[in-house]
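Peer 1: Attaching a predicted model along with its sequence, questions to come.
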Amino acid sequence: MEALSARLEKKLGKLEKEILSTSKRLSKPEFIKNADALFVEETNNNLAEAEKQA
């Protein structure tokens, strides 16, 4: 039971870091301006998925 709890906490920590990192990237106008539109859309989708899992 403790091992499962530790794994879930570790996964949650990774998701939180991913959400923070992706949110920061998407909040930068330069990133949106310079990145390929498809990449920006994929990044938005990844953020939404990470937020769902967290």
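Peer 2: Cool, got the structure. Numbers count the residues shown, from 1 in each chain.
Peer 1: only C-alpha atoms for contact and neighbour calcs from this point on.
Peer 2: Fine.
Peer 1: ok, residues contacting stretch 20-31?
Peer 2: Contact partners of stretch 20-31, identified using CA atoms under 8 Å, 6 or more residues apart in numbering, comprise Ile32, Val40, Thr43, Asn44, Leu47.
Peer 1: take a look at this one as well, against the first:
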Amino acid sequence: MLTHMFKISMPYPFIGIHMNFSIELVIQIVCRHLCFLILAAALQPLEKMYQTR
């Protein structure tokens, strides 16, 4: 996925701006994914508590 983005960004004359943008995008996606994983991990014990009732 990363290599694909870099391949897209290489041909442009303003490589720096484009690469910076793609890296920011990747960071955003990763942060969202991490937040989702943390939420899922936090909710799992609650689900177990509800199931045991």
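Peer 2: Sure, I can see it. All of these numbers come straight from a predicted model, not from anything done at the bench.
Peer 1: that older thread, of the contacts of stretch 20-31 of the first structure - the most surrounded one?
Peer 2: Leu47 (20 neighbours; other CA atoms under 10 Å).
Peer 1: quick one: what's aligned to that residue in the second structure?
Peer 2: Aligning on TM-score structural alignment leaves Leu47 of the first structure without a counterpart in the second structure.
Peer 1: okay, now His18 of the second structure: neighbour count?
Peer 2: Around His18 of the second structure there are 17 residues (other CA under 10 Å).
Peer 1: any idea how far it is from Gln28 of the second structure?
Peer 2: Look at His18 of the second structure and Gln28 of the second structure: by CA to CA, to the nearest Å, they are 15 Å apart.
Peer 1: which one of the contacts of stretch 20-31 of the first structure is nearest Glu16 of the first structure?
Peer 2: Leu47 (10.3 Å; CA to CA).
Peer 1: Quickly find the element holding that closest one.
Peer 2: Per DSSP states H and E, Leu47 of the first structure falls inside helix 37-53.
Peer 1: Pull out the buried residues from that helix.
Peer 2: Val40, Thr43, Leu47, Ala50 (16 or more other CA atoms under 10 Å).
Peer 1: okay if I get these as JSON lines plus distance to Lys14 of the first structure?
Peer 2: Below are these laid out as JSON lines (distance: CA to CA, whole Å):
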{"residue": "Val40", "distance to Lys14 of the first structure": "21"}
{"residue": "Thr43", "distance to Lys14 of the first structure": "16"}
{"residue": "Leu47", "distance to Lys14 of the first structure": "13"}
{"residue": "Ala50", "distance to Lys14 of the first structure": "10"}
